[in-house]
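> Fold the stuff below for me.
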Amino acid sequence: MFAAFDRPRISLRDAMAEALTKVPDVEIDPEGTFKYILVRVKDGDKQKDIVRGTKAAEYHNHIFDKVKPALEALGMECECLGGGKIEHNGKEKKIRVFGESTAFGKAEHSVSVEKLKTVFSNYEITWSDDKK
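Okay, the predicted model is just below:
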């Protein structure tokens, strides 16, 4: 009857850190060329950067306008660090990161590439400061 009291207790700080680990590092479309943003997510004193990109977004801020409320609903803060474009070729297992966002400036593509490599470890992933 009192089994719930026998469970180990989790501190609020541990619960918050766990919530942050549940936020996927990368969510991008499986194919095509599209806009992407690099976002810093904060949960208390913990933080991490995530990559989000989709063909559905006409502008970079459209991506952020969906990401921000979803993270805030989980009690997290977020800030867009910049944007660019991703060219994703699933057949050839290649991703190219390039360009910049007019609204948010250029993302640190090297950081974005490191995040992409965690999910697409068997891909060739490159980046450049080229605009096209």
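> all contacts plus neighbour counts: C-alpha atoms, from now on.
Fine.
> Which parts of this structure are helices?
12-21, 60-73, 109-119 (DSSP state H).
> Please generate a structure for the following sequence too, so the two can be compared:
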Amino acid sequence: MDSVNDVMIDEDGVFKYILIELCEKKRGGSGSGEQRKKLIIRGFEWAEFHADILDRVSPKFDQLGLTYECLGGGRIRHDKQQQSIHIYGYSVGFGQADHGKAQELVCLKYDYPEANITWSNSGY
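Predicted structure coming up:
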């Protein structure tokens, strides 16, 4: 699971994104398992629907033996030149993602001024 990037989004433009929870089961000595979880986001301009993103990225998770769940989606407006990212909206198929969690992940990847990475629950 550590080999999976937390954030993979297009470097510029307005596009759909999804928030995904990955799970990996670690075996304990007594046979009980401890589950490790990780949140990731994926967003691409080529995606017509949010489900298109999940369809494209899920085979890698299957190969790694990870289970996954799409926790919702929305849109991202990424302006690389202005060093700004705005996360907003929802997915008709998956519902609205927790944009605050998506913002936390994006802040870890991009060294933009903190005030330039924003989110809102309004808009589509």
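> hang on, the earlier thing: could you export the helices of the first structure to JSON lines, including columns for distance to Lys93 of the first structure and mean neighbour count?
Formatted as JSON lines, those follow (distance: least, CA to CA, whole Å; neighbours: other CA atoms under 10 Å):
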{"stretch": "helix 12-21", "distance to Lys93 of the first structure": "26", "mean neighbour count": "14"}
{"stretch": "helix 60-73", "distance to Lys93 of the first structure": "24", "mean neighbour count": "16"}
{"stretch": "helix 109-119", "distance to Lys93 of the first structure": "12", "mean neighbour count": "17"}
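> aligned partner of Met76 of the first structure in the second structure?
Met76 of the first structure maps onto Leu66 of the second structure when the alignment is built from TM-score structural alignment.
> right, so of the helices of the first structure, which gets closest to Phe34 of the first structure?
helix 60-73 (9.6 Å; CA to CA).
> picking up where we left off before, turn the helices of the first structure into a markdown table, columns for distance to Thr126 of the first structure.
Listed next are the helices of the first structure as a markdown table, based on distance: least, CA to CA, whole Å:
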| stretch | distance to Thr126 of the first structure |
| --- | --- |
| helix 12-21 | 26 |
| helix 60-73 | 21 |
| helix 109-119 | 7 |
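> show me what contacts Ser112 of the first structure?
Ser112 of the first structure makes contact with 38, 50-51, according to CA atoms under 8 Å, 6 or more residues apart in numbering.
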